[in-house]
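Q: Sequence and predicted structure, then a few things I'm wondering about:
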Amino acid sequence: MRLDPDPDPRASLSLRWPAEYFAEPKASVSSISAEDELLAEQQWLWLEEVLTKSKEKQETVYIVGHMPPGVDERHLGTQHNQLTFTERNNQRYLDMVRRFAPVIQGQFFGHLHSDTFRLIYDAKGNPISWLMIAPSIVPRKAGIGSSNNPALRLYKFDTGSGQVLDYTQFWLDLPLANRANEPTWQPEYNLTHYYALPEISAVALHNFAERFTGTDLSWFTRYHRANAVRYHSGSACPGLCMLNHYCAITRLDYDEFRICLEKEQLALQGRAPAALMPTSWSWLLGVLAVFYGLHAERWSGGCNNCHIQRI
């Protein structure tokens, strides 16, 4: 995104938005009306116009907003209260990012008070764009899993290309600050080092998110500790909780998010008995399997086209 120097010599150190990239926000009303619909459509057209101009001029842009697309990763399931956009507008935003992904160097959002990220994929399933969702300076207490310590970030980027290179996050330990009666901000982590990323890109973040579904849970544990800025960092997030984070990160489309939960839940259920089944149940099922194997031929008259080797 281009920033032009302010022509006023008294403000030579300041920056201003070029008029073509700026739109004055208008006051909104509480109820949805035809006027609201018109204003919303004008915002969409403005965003598309800015992205089109940037593409034609071979510029790169950042998209900065408050409420991110997709769902809140900490609210389990598909409840309506975790959706930030309407379904139509959510899909419209994702489609627009896919169209202009080559010029979008990064997307930055907040609102959720959590430390997380999102990925957008093309029609073939290739990761093409990323979103960073930063926690807030204002603490939030909404129960374990939804609360956070205060945090802020210092981004490092290439001033020529606009490519985001890294960031360092600083945090405030609220319990410690209350005991000492003094706030002490300290570095929490550096993104590329903390997650062992070669770079900040959609592909690198996709590869990191895929580690959540593997057998090494240490990577998700690191992510989950940072997700609430170390607020109750020892709290567990197994099974469906972890799955909710994974699907929220990789499936911003609402329907795809629901399908991800359903599909991966079945996979979890398929793996759970072998790992969690009590020994007594395993022994009983083993006996039943042998019993069934010995008597199956008598009951069924033989095993036709049977691909399972019985004991």
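A: Cool, the structure landed. Numbers count the residues shown, from 1 in each chain.

Q: alpha carbons only for contacts and neighbour counts from here, please
A: Fine.

Q: Next secondary structure element downstream of the lengthiest strand in the chain?
A: Identified as the longest strand of the chain according to DSSP state E is strand 164-172. As assigned by DSSP states H and E, the chain's next helix or strand after strand 164-172 is helix 174-180.

Q: List the buried residues in the longest strand of the chain.
A: By 16 or more other CA atoms under 10 Å, the buried positions in strand 164-172 come out as 164, 166-172.

Q: Check which helices and strands that strand sits against.
A: When contacts are defined as 3 or more CA pairs under 8 Å, 6 or more residues apart in numbering; DSSP states H and E, strand 164-172 sits against strand 151-157, strand 185-190, helix 191-194.

Q: how far does it sit from the chain's center?
A: 17 Å (CA atoms, centre = their mean, to the nearest Å).

Q: what does stretch 170-180 give?
A: For stretch 170-180 - counting by CA atoms, centre = their mean - the centre lies 27 Å from the chain centre.

Q: what comes into contact with it?
A: With contact meaning CA atoms under 8 Å, 6 or more residues apart in numbering, stretch 170-180 is reached by 149-153, 183-189, 229.

Q: Buried residues in that stretch, which are they?
A: Under 16+ other CA under 10 Å, the buried positions of stretch 170-180 are 170-174.

Q: picking that back up, tell me the two of the contacts of stretch 170-180 that are most distant?
A: By the measure CA to CA, 183 and 189 form the most distant pair in the contacts of stretch 170-180, at 18.3 Å.

Q: any idea where the strands of this structure begin and end?
A: With strands called from DSSP E, the chain shows them at 4-5, 15-16, 61-64, 104-109, 116-121, 127-133, 151-157, 164-172, 185-190.

Q: for comparison:
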Amino acid sequence: MAYVLFSAGSALFCAFLLLVASPPTSHSDVRNDMEKLDALGRTIQEARLSDPELEGSLKCSLCEMGMEVVQGLFIQNKSQDEIATVVTKLCILFHVEDKTVCTYIVQLFKHEILTVIDKLALSPKEACGLIVHDCGSPYDPTSFWNITLPNTPKPPVTPPKPPKPGAPVSRVLFLSDVHVDLLYKPGANVDCGEPLCCRANSPAGKGGPKPAGKWGDYRYCDTPLWTMENLLQHLAQKQSQFDYAIWAGDIPAHDVWNQSRTDQLHVLNTVSDMMLKYLKIPIYPALGNHESSPVDSFPPPFITGKDSISWLYDALAETWTHWTPVSTKRNIERGAFYSILIRPGLRLISINTNYCNTNNWWLLLNTTDPAGQLQWLTQQLQQAEDKGEKVHIIGHIPPGTNCLKAWSWNYYRIIDRYESTVAAQFFGHTHRDHFELFYDMKNRTRPTNIAYIGPSVTTYQYLNPGYKVYEIDGNYTGSSMLVVNQQTYIMNLTEANLTDKPNWQLEYDTKEAYNMSSMTPADWDKFVQRLEKDDKLFQTFYRYYYKSYPAEACDQKCRTALICDLKTARSDDPSMCTLTPEVTWRDLQNYRTANRLC
């Protein structure tokens, strides 16, 4: 169940990187080279069917030849439009997407990417290494840097204990990855050959028409607006049970090749107004990677003028301050992050993980702590520690997933230093239902923290719509503020489309389903150890990971990769993985690439 459009923006950036290699010493015959590219592209298609390893080596050749073509265009002082025409051809040859999507998305990205590469220089090996896996020596945008931690010594760690029976509990609603499609049309084709279907203008695709259901579809489709409204109507009836809600980002649909700033602001306002209409509880948002246009495009504050992200952050500041104090507005406008005291003793910090996003090509200009966010986070945590507050951190992209290595490893250091202050972390982005464990920095054996990763509202792809309810150790003196239990609710999409009666129902209660008496980091570490040995338990977890959609069988590489991810909250870190000659780190990386969502 690979996510076909793993990131159109990132993939097209790879194509545009062909532009920045060192110029050749002589003019290339562009027409002849394009004919060669055509022939090589056909050879790659044939190799894909017969020999995947050969396909990889041929892609290296395609990359190198493509660089020669585009370099020739630069030498001839061709315009952006002329260069974009060639990049569109490369997009099609690389099978990034079909002809229509390639054409539109190159036009969408060309100005921003050419602006970046005007200030960036890569060698041919670096460019091809970034474009094609195992081809050349890739540019490393993760050159390591370290934030400064306070000189204040880390307090002695007292292992958290489960609350006493009958202790107060707070209930927190978690919504993420709603991906509302305002153009969804029941009966439209669901498998149209484009990254997003189920629209009136969706192509016919292959294999005949496959009509979309009224309430959504498992295939290449996002959330109809009326399905989102039905969910909020359902939640409104039980909102008295919730103390507050976390809204972890990704509001727009996956039509990333055909979006504008106006489109993104329209869907932001539409869904936000609907949230305000139905939910009368505090809502604490975090920013997703799909809120910008182009997707994944989040320039740091040093990018000003027409390329600035202020058009989005200013809108977020207006919207988010429906629920957050006016004092948060300055940081939201600057970097889309904020800190708020929810109640005495409990602080919530919302971070902007687009500043770690591997697909945010603006970071190639300077990856060092964009917007000073991690240094700010450290200061917030130190102040919380000084005041005896516990902290919950919310964000969109989990720190061990799709995060630049230096950012991810620095974040890990911060959590290690403030493990007694950070009581819980909540993220979305993957569309799945799982978690990432943190371990001590000394020997990586003692579990210190956990990042909960909640499910998506969208069905994209092959998932039932879902949401989460976290039970938190409640508001009383001495509360740990830890998550003490969690429930996942889903709508069985098949039944909803058959009966025209959507029903949001409990999928599972964590402590009951996994036979856990408590949910401290140590308990989750023991749970992962059980997953490694108990196949029945693993299959149960795997089913809930996909929100009860009948997922494909999980082979050994799949199982190793998934368990590895549960133990790894640091990107590009194989140290917690069980590797064998049969299952290598490269195998796990390839598996993740083929199955990731964003």
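A: Noted; the coordinates are in hand. Every value quoted in this text rests on a predicted model; they were computed, and no experiment measured them.

Q: Show me which of the buried residues of strand 164-172 of structure 1 is closest to residue 45 of structure 1.
A: residue 164 (26.8 Å).

Q: For the aligned partner of the closest one in structure 2, which non-adjacent residue is spatially closest?
A: Mapped onto structure 2 by TM-score structural alignment, residue 164 of structure 1 lines up with residue 483. Sequence neighbours aside, residue 472 is the residue nearest to residue 483 of structure 2 in space, at 4.4 Å (criterion: CA to CA, 6 or more residues apart in numbering).

Q: Quick one: residues contacting the one you found.
A: 169-172, 481-485.

Q: again, only this time at 10 Å
A: 168-172, 423-424, 479-486 (CA atoms under 10 Å, 6 or more residues apart in numbering).

Q: next one: residue 421 of structure 2
A: Contacts of residue 421 of structure 2 by CA under 10 Å, 6+ apart are 155, 346-347, 381-382, 384-386, 388-392, 415, 480-481.

Q: What's the match for it in structure 1?
A: With TM-score structural alignment as the criterion, residue 421 of structure 2 matches residue 103.

Q: Quick check: of the contacts of stretch 170-180 of structure 1, which lies closest to residue 18 of structure 1?
A: residue 153 (25.8 Å).

Q: sorry, back to before: in ChimeraX, how would I select just the buried ones from the contacts of residue 472 of structure 2?
A: Listed next is the ChimeraX selection for buried residues among the contacts of residue 472 of structure 2, using 16+ other CA under 10 Å:
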select :169,170,171,172,423,424,479,480,481,482,483,484,485,486
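
Q: Could you pull out the helices in structure 1 for me?
A: 34-56, 87-100, 174-180, 191-194, 202-210, 218-227, 240-250, 254-276, 279-300 (DSSP state H).

Q: Nearest to residue 130 of structure 1 among these would be which one?
A: Taking the helices of structure 1 one by one with CA to CA, helix 202-210 is closest: 5.3 Å.

Q: ok, and what's touching that closest one?
A: So helix 202-210 of structure 1 is in contact with 106, 117-121, 126-131, 192, 195-199, 201, 219-220, 223, 245-247, 249-250, going by CA under 10 Å, 6+ apart.

Q: would you turn the helices and strands packed on strand 164-172 of structure 1 into CSV with distance to residue 212 of structure 1?
A: Output for these, formatted as CSV (distance: least, CA to CA, whole Å):
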stretch, distance to residue 212 of structure 1
strand 151-157, 24
strand 185-190, 19
helix 191-194, 15
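
Q: looking at those, which is closest to residue 26 of structure 1?
A: strand 151-157 (28.6 Å).

Q: what's the angle between the closest one and strand 185-190?
A: Between strand 151-157 of structure 1 and strand 185-190, the angle comes out at 50 degrees (axes from the mean of the first three to the mean of the last three CA atoms, to 10 degrees).

Q: Return the set of buried residues in strand 151-157 of structure 1.
A: Buried-residue list, strand 151-157 of structure 1, by 16+ other CA under 10 Å: 151-153.

Q: what residues are up against residue 153 of structure 1?
A: Taking CA under 10 Å, 6+ apart, one finds 134-137, 167-171, 187-190 in contact with residue 153 of structure 1.

Q: between those, which is nearest residue 110 of structure 1?
A: residue 134 (5.3 Å).

Q: Which residue in structure 2 aligns with that closest one?
A: Match for residue 134 of structure 1 (TM-score structural alignment): residue 454.

Q: is it true that its match touches residue 174?
A: Yes - judged on CA atoms under 10 Å, residue 454 of structure 2 makes contact with residue 174 at a distance of 7.1 Å.

Q: how about the lengthiest helix in structure 2, which residues of structure 1 does it hit?
A: Identified as the longest helix of structure 2 according to DSSP H is helix 52-75. Aligned using TM-score structural alignment, helix 52-75 of structure 2 spans no residues in structure 1.

Q: still on that earlier bit, quick one: which of the strands of structure 1 is nearest residue 41 of structure 1?
A: Closest among the strands of structure 1, using CA to CA: strand 61-64, at 17.8 Å.

Q: start and end residues in structure 2 for that closest one, please.
A: Using TM-score structural alignment, strand 61-64 of structure 1 pairs with 391-394 in structure 2.

Q: How about stretch 291-306 of structure 1?
A: Using TM-score structural alignment, stretch 291-306 of structure 1 finds no match anywhere in structure 2.

Q: what about residue 41 of structure 2, neighbour count?
A: 20 (other CA atoms under 10 Å).

Q: What of residue 260 of structure 1?
A: 19.

Q: Do I have it right that it meets residue 268?
A: No - using CA under 10 Å, residue 260 of structure 1 is not in contact with residue 268, being 11.9 Å away.

Q: Find residues that contact each of these two.
A: residue 243.

Q: Residue 21 of structure 1 and residue 286 of structure 1: what is the separation?
A: Residue 21 of structure 1 sits 69 Å away from residue 286 of structure 1, going by CA to CA, to the nearest Å.
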